[in-house]
Each structure stands twice: as C-alpha cells, then as structure tokens.
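S.K.: This is a predicted model, with the sequence first.
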Amino acid sequence: MSQFKPRRPATGAAIAVLAIALTACGGPGGSQDEGAATLTFGVQAPPNSLDPAQLHDGTQRYVWGSLYDTLIYSDNEGELQPAAAESWEYSEDARTLTLRLRDDMTFSDGDPVTSEAVRVTLERTRDTAGPQQNNLGAIESVDTPDEHTVVLNLSEPDPNLLVALAFGSGVIGDPDTIDDESTALNPVGSGPYVLNREETVDGSTYVLERRDDHWNADAYPFETVTVRAIQDRTALFNALLTGELDAGTVDETQAGQVERAGFTLQRVDGISVGQIVIADRAGEVVPALADVRVRQAINLAFDRQGIIDAIFLGLGQPTTQIFNTLSPAFVEELNGEYEYAPDRARELLAEAGYPDGFTLTMPANLFVQQVQPTITQALADIGITVEWEPVPAQQSGQTTNWGMYFNLGAVAPPSRTVALYFEESGSQNPFGTTDPELDGLLEDLAAETDPEAANGIYREINAFAVENAWSAPIFLQSTNWATRDGVEYVGTANALFDIRVFALSR
C-alpha cells in the first residue's frame, strides 16, 4: 500500500515561540498594534464565484482558499502536506484512496467538519458542470465509515487526484448551506478566514477576517486581509505608491520607483506560462488547425526572446514547453525546437494548402491584453489574420467557440498539468482531442507507481506535445512582488496563490 503520514508535529514550546515572534513583529509598515497585523494587496481579477463547484484555481484562490480548507495542501516547494486530511493511503491497485480527517475542525458557523461534509462536497463538484468537475471524474463513489474517515472508490487509477485535492477540487463546503444561492457570494467554509460582507464589494474588494478558532490559525499572522481586484496595472502601481496597498506585482519599468519608495522587491521566475493553446486539433471550428504543419508554423511565428525584451523588459524566459524549469517534466533540449523562423512558417502553411493564409477568431480577455498586438502582428507576418472577440476578464477560452486561445496559466505539478491539457476531459482540452500515442502514455502513467518512472513518462508527454504542436508556448513569466516594510513575500514558482505566501518580516 502507498501511505502518507504527517511528520511529527511541532512541540507546544516551538509553537509558542512562533506565535511570540509573529506578534512582536507588529503589522505592515510597523504601524499595527501587536496581534492585529493587517495586509492589503492587489490582484488583477476577482473570483467569478465562491461556490465550491465553480472555483477557479490561480489568483482567485487568494480569496476562496482563505474561506475553505482543502483536504491536502501543496507547500512552497510543491510537496503535498496534510491539511484537512491528516493522513491518506492508497490501496495496492490505486483504486481506493482512504483519507483520515482531523477531528478538531469546525465550519465558520460552529458546526463540526465531518466525513459527510466531504462526501457531499466531492460528489456535488463531480456532478456539477464547472472548472473542477473533470478533476474528480474517476471517483465512482464516496464512503464514510465514520465521522473522520473518507474512502474514495475510483473507476481507474488517477495520478492527478491527490494534487487535485490540494486545489479547488479538494475544498470542503458546509452540507447544510452548500446549495443556497448565498454560497456563491458568502459561503460557510472551514477555512482560516471569513468574509466580512459589510466591507466587501463583490468584484472589487474582499475583506477577510481571521478565525482564531481555526485549527491552523498560527499559520496566518494577519488578522485582517483585504484583497483588491485592480485590472489596470498602472492603477495597481499607483495604489502601491499612495499607500493603499501593502503588496502587489510590478513590471520592470516600475521596479526602481517602488524600491525608492521603500518597498522590497522579490523576483519569482517561472511562475506562469504564457501560451497559445491550439485546441481545435481536429479542425472542427478552424479546419487549418487539423494539420500539424499549420500548428508548427504558428510556433515558428514568435520571436520569443524579442517579446520578453520588448514587452516584459527581460522579465521572463522564452519557452516552447508548458512545464517550467523546476518541473521534473521539463526537457531542456525541447526549447530549441521552434526558433523564430517566419519564412519557414510560411513554407509550412503553403505545404499544408494555405499559401494565402487564413483567418480565425480568438477571445480577448484581460490576460491577453499585454501581448494581443504582438500575437496579431506575429501571426499576420506569416499570413494568419486574427480577429479578436471580447470576453469577460475571468473567462479564458476553454470552450469550443474558438480554435485557439491565449492562456496565462499558473505553473502546476506535472500530474495536474497533464490532467488539464492532455486528458480527454481536461479543461484546457475543450475539444477532447485524443491520440493513440498519447493515450498509451497516459495509460502507462496511470499504472505507474514509481515516482521516477512517472517523471520519465511526463517528459515523454512533454516531447509529444512539443512535436505535435498542441500549443504554442511563448514565455515563462517572472513576477516582481513589491512589499511594504513589515511584509515579506515568501512564495516560489511552485507555491499556490495562498495567503501563506505573505509573512511578517523579521
């Protein structure tokens, strides 16, 4: 059996020392009363919903991840750690996963968190159309032999399941209120914070108040956290300078000014992947995309380093693969596959029967704005005309409305990336594309229990994706986090978008 048990917990003395250290630091800027530290930071997009079945991973997690516990936690290094589940164990055939819950958890209304709450939430998310549904597709049934034991019976081994339970698929909702309309805006969760509805403005400002009775309250030094959605990057920059924010991301042109204003900069490389997902590989909406030569031509159209230098002022890394350099699926040699070659791209289009190019439509949302003109020009240079259709900020392109779309996706463990992009039901595979070679690799992966052997299969899947141009990765984005005196950003490229990436500076 494959079994996980938590490490020995810290002693009471160690916890006491930590609590004293946090309290002594005061709040951001050193202006807070002891024990009343606050944090205000900016993100670009608000959560689309706080309903467990409609949660989006990424920066929206800063809000919903504060209101809900997840069964498992992915730490700063991407390693899985106990959370609501203090231990878990797979059967030998990997078709049964048993999780043991903590016995000291309560919802924000005071009711205890039980295995029944986990069952109701998992089954509801699995059966409800939404961004998390496909992650739980292997769960046939959920048993609850006692109040703190959950048994997941699987139709087949699922190498992504444990990781999914550390993301939005693994939250625990209150079974008494989960179906109420109010859950989308003001849910009852078991997380370390509750939403202050009086001060929260949906779509703009989310005020979170810490629950001191939470089982892991010591991990959250900020009594009040305010998350502000500021789509305009200049407005976010100005909010930092005027003291409205304690933390936020800035680009290279703004870095010097915020440092002179007293902020500390922390650069995090490879935090997200900017790519064009070439989703319509069967040519259902855009017939040309069914030809691998067309997809390869799209990859050859981009001067990746030039884009990073011109748009991001060097803040990023060129890439032709969707795994970052820290991932065990990363293959250095693959980054040499698609050097900028517009002449060769035009030749490939002609060979595929498109000497005069073609026209397609792509969705235009908040995340593509910065690179939209560059994508338009680069593809026009090889004969492809892009018409942009405006869509809401929270919407990417994971529908069959468009043959391809730009996606700025957070780096994730390889099992999750594979599930999102290469599984037939993956949210980043909206047309459900399959391939015999890929299917064989996915079957091998599902049956593999040795981590090193699994990493080898991930690298094979990566090579398949690059060779067959399932997408056109352009850059690994780096991020500059600016933090005011008294606040420290401690996240890495593998860290979740979680309040715990912020700490009181020593």
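M.R.: Thanks, I have the structure now.

S.K.: CA atoms for contacts and neighbours, from now on please.
M.R.: Fine.

S.K.: ok, for residue 43, nearest residue in space, not its chain neighbours?
M.R.: Nearest-residue entry for residue 43: residue 229, 5.0 Å, with adjacent residues in sequence omitted and distances by CA to CA, 6 or more residues apart in numbering.

S.K.: Residue 169 is in contact with residue 136, isn't it?
M.R.: Yes: under the criterion of CA atoms under 8 Å, residue 169 lies in contact with residue 136, with a separation of 7.1 Å.

S.K.: who touches both of the two?
M.R.: With contacts defined as CA atoms under 8 Å, 6 or more residues apart in numbering, the residues shared by residue 169 and residue 136 are 122, 125.

S.K.: Name the residue in these two with the higher neighbour count.
M.R.: Neighbour count, other CA atoms under 10 Å: between residue 169 and residue 136, residue 169 has more, with 29 against 21.

S.K.: Second structure for comparison follows:
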Amino acid sequence: MRKPTVLFGTVAIGAVVLSGCSAGEGVDVDGGGGDNVLVAAIAGEPDQLDPHKTTSYFSFQVLENVFDTLVEPDENLEMQPALAESWDLSDDQLTWTFHLRDGVTFHDGSDFTADDVVYSYDRIIDDELSNAWRFSAVSDVKKVDDLTVDITVSQPTPNLLSSIGGFKGMAIVDKDNVESGDITTKPVGTGPFKVASYTSGDSIKLTANEDYWGGAPKIDGVTFRFISEGSTAISALKSGEVDWTDSIPAQQVKGLKGADGVTVDVAASNDYWYLALNEAREPWNDVRVRQAIAYGIDRDAIVQATSYGTATANQLAIPEDSVWYTPYDKYSTDLDKAKQLLDEAGVGDLSIDMLVTQDYPETVTAAQIIADNLKPLGITLDIRTVDFATWLDEQNTGNFDMLMMGWLGNIDPDDFYYAQHHTGAASNAQKYSNAEVDKLLDAGRTETDESARKQLYADAATIIADEASYIYLYNPSVIQAWSSDLKGYEARSDGAIRFRDVSMG
C-alpha cells in the first residue's frame, strides 16, 4: 500500500509492532552523515525495518535503499542483475542457478556469500513469513559454492525472477543481525545506504555506503522524515526544508506543479485499491450481498474525491497499460440491481463495520462516499478509523465487515491475485474460496506460454470480480515531488524509492 502492501506488495498481512525505541529516543548506529544529505518526507512511520516481516510501504521506502535482492526490476519492470550478476535455467526448467557478485560486503564489513542467500530464503520459507507463498514451487535452495546458488523448483516457474526481485521483502539479510534482534531497528544490508539512527516518531537517518558494490552514492546520506500531513510536507518542500516527498494530497498536485524550484511527477502505476467484505461473517458470505455492494457504489465519485482525476477507475486489479490487462465492466452503479440482489438474499437494514486508517486518508474519504452510496439500499456504514498498525491487526484477526486498502509494487500477474484470492493464501483476509479460481491460479504459476498464461489469469480475474472477492475501485498514480536541486531521480511505476544514483545541487 508495495504505501501499505501490502502496501509493496503489498499492504497486507503480519505487521509486527515496532519495539526497541520509544518516542523521541534515538538509536545510534555509526554516525549521522555529512552536509550533502537528501531530506525525504514520507507519509508515515515504518512499523519496523526487518524486510522479511514488515508489510508496510513506509518501511519499504526506507529499505529500498538499505537492502538488495538477487535481481531487481528496471524502469520497465524487467528483471536485471543485482546481487546475482547472472543466472541460468536448466533445460527442464526446474533448476535456476544464480552466479553471485564477488567482493560484496554487508554494512558491518562481513562478506556476502551464497550462505546468506540460503539463510535468507530458508528463513522466509521455514518461518512461514508473509512472503513464503512466493516460494510455493521451490523445493530446495542450495549452496553450490561461495558464489553460486541453485534454486530447485517442483514445476516450471515463469515468475520466479519477479518473485525474488520484485520488492525488498525478498532482501538478502545478515544472519547475525537477525539473530541479535537488531534487524527491526538497526538493519544491516548490502545496499547503497546504511542506517545511522532511528528516532521513533520523527525520522530515520541513512549514511552513504562507500563500499557499495554498485559504486558509492553521490550524496552523503538520506534522512527520512515522517510527515503524515500532506500540506505540511508540501510547505516543507517549497521552503527547502525537505528535498523530496510523496506525502501529497491529490487536490494539491495542480497547484504544486506551478511552484518555483519544484518538480512534480505523476506516473501510471501497477497498484490498485479495493474493498473486501469478510466472508467468514454473515451475510457477506452470500455472493449476492457482495455483488449488491459492488453495484451500489459509485467508483467515479470515489476516484474523483480520492485522487482528483489522477487515478483511473478499474473493476479489476491490473491497469489498462499492462500486457496482462483484461477488460471488465460488469459493475456500473445500479441501485435497482443492488436492491434486487439484496431481496433475493433475503437481507435488509444492514450495518457494515468498515475498517479504514487515517494513515491512508483516501480510505477515510472513500468511506464517506460509500456511506452515502449505500444509504438508499438500507445499509448503514459504521466507519471505524484506526492507525495503520491497528488496521493490520484487525485485518489479520478478521475483526471487520469491510475494509479498504491497496496493493502496491505488483509486477507479475501472480502478484495481483494468488496471495489475495487463493484458498487459505497468506493475504486472503476476506476468506474467499473457489476451487476453479484455485485451479486457474495454480496453472498460471507453471504455464510458460505467455498467451496461454494471460488467458488463465483473465479467467481467474473475471471470476474473482464476478464473485466480489475484492470489489476493485481504481488504479492510482504514483505522485511524487522534489526540489529542482535533486538530480537523477525518476518516479517509478512500482513505487520503489531509489536514491542511490541521485545528486544534489
């Protein structure tokens, strides 16, 4: 939300409460950085800095600059070498061999080797962490030698590269850093910047990693400040107090574009926002009731109010400019159809406990519109607004009727659907289950012909939307702004915040 994860992938499941520092308490690691430091204002505070356990976008904004993955997406979302400089796939498509870079070190000076890859992936799999589903086809991760790793899969896995490189939730971590517990607030990675200090409620300071395998950054460091109020972040940007921000209310984009010394970028993204109804509760386990909600809402009004025209209404997850896009427009606003479905289900005068979070103001705004949309249907929306950590806890425990959130940082079609809609999958908080969808999603994970694979996901997505497992709302844009003094930065469609190649002045 790749904002939550999921939001990079995702806002989703398994938040861990930040520990180890109280408000105003600094966690010093190794200094504070020099004068040439970029100040970035992000809209919320990370819940923690363990890349394998967090699902918060605020965490991943920082961790993108601290950790590396074996491969990583370029600006076109094609996977490129990172900690692995090359890889081979066996003729039977069951063994992926990754050749690692020589001479890479962690921030503590220890050498990066194949042991770290095996440890990191085994940790995700064995501890059943939130991204373990990405390894569902992996039968073994084995060290061949210090600079070679074999990943064996039980079936052809066309999305393996995007699974291990799509976002920093698959980062390579340091075993000692994990076992000491320091990784939650003082992580040790191999990335271009290292954590210097963490002051809860205020900021995280990074310093440049002069020994970075990709070359030392051109700036001395990055300070991430937590500024949830968009107008405050924009004022700080205009005044020069901060150099970059994505804490930008959509209604202020137009005015900000005319500000002196400020660059604004609005880029199409692969993200999506949705509603989900808890199918473990009545009457939301009745598909007709969920469909009635889908017919009852006004997506265009939600899009306008939440994004001021910067987002695109969409009734499926994958945006129109993607090669995986599937046309779908079943749920135009139709109150008569919604009433008919509610009558058929034998329900009326419903009350919905809707979970939203002030950390994502668009959820609060949308909830107010949805409340007005559903009132003519005899449905009362009780809007429950909580902080994001509580939102995650309530989602994980199933304590909601309906919630709104987004998934960010998606690349492969599997990222959009499997974890959210496969029976029992990690992020299927709404408890949706359909045997045909399971079959299609399983097949999509092994199909190597792109055309056939696209049809599998189109069929699955259509059923998911027909049955309102998610009620999809829109695809947002990535909106970011920065000082004209910041050079070499570009907004990315996957929402990844990379400062390793930028310069100041």
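M.R.: Cool, got the structure. Quick caveat: nothing in here was measured; it's all calculated off a predicted structure.

S.K.: just to revisit the earlier point, from what I see, the residue nearest to residue 43 of structure 1 and residue 201 are in contact.
M.R.: No: checked against CA under 8 Å, the pair residue 229 of structure 1 and residue 201 is beyond contact range at 10.1 Å.

S.K.: Which one of those two is surrounded by more residues?
M.R.: Neighbours were counted for residue 229 of structure 1 and for residue 201 using other CA under 10 Å; residue 229 has more, 20 against 12.

S.K.: Mind telling me what the more buried one corresponds to in structure 2?
M.R.: Residue 229 of structure 1 maps onto residue 226 in structure 2 when the alignment is built from TM-score structural alignment.

S.K.: and what of residue 46 of structure 1?
M.R.: Residue 46 of structure 1 maps onto residue 45 in structure 2, by TM-score structural alignment.

S.K.: how near is its match to residue 173 of structure 2?
M.R.: Using CA to CA, to the nearest Å, one obtains 21 Å as the distance from residue 45 of structure 2 to residue 173 of structure 2.

S.K.: So which of the two has more stuff around it?
M.R.: Neighbour totals were compared for residue 45 of structure 2 and residue 173, and residue 173 leads with 27 against 24 (other CA under 10 Å).

S.K.: sorry, back to before: please list all residues in contact with the residue nearest to residue 43 of structure 1.
M.R.: With contact taken as CA under 8 Å, 6+ apart, residue 229 of structure 1 is in contact with 42-46, 203-205.

S.K.: ok, of these, which come out buried?
M.R.: Neighbour-count burial within those applies to 42-46, 204-205; the criterion is 16 or more other CA atoms under 10 Å.

S.K.: Columns distance to residue 495 of structure 1 and secondary structure on top of those, output as TSV?
M.R.: Conversion of those to TSV gives the following (distance: CA to CA, whole Å; DSSP: H, G, I helix; E, B strand; the rest coil):
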residue	distance to residue 495 of structure 1	secondary structure
42	18	strand
43	16	strand
44	18	coil
45	19	coil
46	19	coil
204	24	coil
205	23	strand
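
S.K.: List just the nearest of the residues you listed to residue 54 of structure 1.
M.R.: Out of these, the one with the shortest distance to residue 54 of structure 1 is residue 46. That distance is 13.3 Å, counting by CA to CA.

S.K.: Now do the closest one against residue 185 of structure 1, distance only.
M.R.: 12 Å.

S.K.: Mutual contacts of the two, please.
M.R.: What both residue 46 of structure 1 and residue 185 touch, as defined by CA under 8 Å, 6+ apart, is an empty set.

S.K.: could you pull out the helices for the stretch 351-500 of structure 2?
M.R.: 361-374, 388-397, 413-421, 435-444, 450-466 (DSSP state H, counting those that start in this stretch).

S.K.: Please identify the buried residues of the third one?
M.R.: The one in question is helix 413-421 of structure 2. Of the residues in helix 413-421 of structure 2, 413-421 count as buried by neighbour count, 16+ other CA under 10 Å.

S.K.: which secondary structure elements does that helix contact?
M.R.: With contacts defined as 3 or more CA pairs under 8 Å, 6 or more residues apart in numbering; DSSP states H and E, helix 413-421 of structure 2 has these neighbours: helix 435-444, helix 450-466.

S.K.: now with 10 Å?
M.R.: In this structure, helix 413-421 of structure 2 packs against helix 160-165, strand 402-407, helix 435-444, helix 450-466, with contacts taken as 3 or more CA pairs under 10 Å, 6 or more residues apart in numbering; DSSP states H and E.

S.K.: Make TSV from those and add distance to residue 214 of structure 2 and mean neighbour count to it.
M.R.: As requested, those are arranged in TSV below (distance: least, CA to CA, whole Å; neighbours: other CA atoms under 10 Å):
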stretch	distance to residue 214 of structure 2	mean neighbour count
helix 160-165	17	21
strand 402-407	29	26
helix 435-444	35	18
helix 450-466	33	19
